[in-house]
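>>> What follows is a predicted protein model with its sequence.
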Amino acid sequence: MAEAEDKDVKARKEREKDELYALDISGVEWQSAPGTEEHEERVEIAYLPGGAVAMRSSLDPDTVLRYTEGEWRAFVLGARDGEFDLEPAPGNGGPSAE
């Protein structure tokens, strides 16, 4: 029975994603962090219906990622909790491996 429920959840999530990416977002209002200039590289987000969020880079505005309300909430909470505070790898601004 649990396997059938897992399949149902997976199918529902796929439908949600399909619907999310089918939305016309040509008229959304993109927002970026306060204090960033128009010419600076920055992350921009737009709020979509149902609590969903779209995100893009100002340098590549045609590539847009879309997140359901649950996915966005999980990302924001994870970021606040430090889940994405990665240590730089050696050679990428981190300490050199000796």
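Yes, it's here.

>>> CA atoms for contacts and neighbours, from now on please.
OK.

>>> Tell me how far the closest residue to Thr36 other than its chain neighbours lies from Asp8.
Distance criterion C-alpha to C-alpha, 6 or more residues apart in numbering; nearest residue to Thr36, sequence neighbours excluded, is Arg42 at 7.2 Å. In this view, Arg42 and Asp8 are 37 Å apart by C-alpha to C-alpha, to the nearest Å.

>>> Those two - which one has more neighbours?
A count of neighbours by other C-alpha atoms under 10 Å puts Arg42 above the other of Arg42 and Asp8, at 16 against 12.

>>> hold the first one in mind and look at this next one:
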Amino acid sequence: MNQVVRWRKSSYSGGGDGNTCVEIADLDIHIGVRDSKAPDRATLTFTAAAFLPFVHSLKETRH
């Protein structure tokens, strides 16, 4: 059985058509991350435990 993956865009998508961001999806026990401008390219996957520190580190680098 194939899993239906529902990708969600970041709330920081910006103006215009909103495709200059990343998308995330719940993948069973992992979280997928992909570039919204190139959705058919490689996808990063994180465990739930690793995803939160990843997001926090991105927020810290923005400042």
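Cool, got the structure. Since this is a predicted model, take the numbers as computed values, not measurements.

>>> can you give me the end-to-end distance of stretch 10-22 of the second structure?
End-to-end distance of stretch 10-22 of the second structure (C-alpha to C-alpha): 6 Å.

>>> who's in contact with the lengthiest strand in the first structure?
For the first structure, the strand that runs over the most residues, judged by DSSP state E, is strand 60-67. Contacts with strand 60-67 of the first structure, where a contact means C-alpha atoms under 8 Å, 6 or more residues apart in numbering, come from 17, 20-21, 52-57.

>>> how does it look with 6 Å?
Applying C-alpha atoms under 6 Å, 6 or more residues apart in numbering, the external contacts of strand 60-67 of the first structure come out as 52-56.

>>> just the helices in the first structure please.
2-22, 69-80 (DSSP state H).

>>> re the thing from before, could you tell me which of the contacts of strand 60-67 of the first structure belong to strands?
The strands, defined by DSSP E, take in 53-56 from the contacts of strand 60-67 of the first structure.

>>> how far away is Thr63 of the first structure from Tyr21 of the first structure?
Taking C-alpha to C-alpha, one finds Thr63 of the first structure at 12 Å from Tyr21 of the first structure.

>>> Pro61 of the first structure now?
Counting by C-alpha to C-alpha, the gap from Pro61 of the first structure to Tyr21 of the first structure is 15 Å.

>>> Neighbour count: the two, which is higher?
The neighbour comparison of Pro61 of the first structure against Tyr21 (other C-alpha under 10 Å) goes to Tyr21, with 15 against 11.
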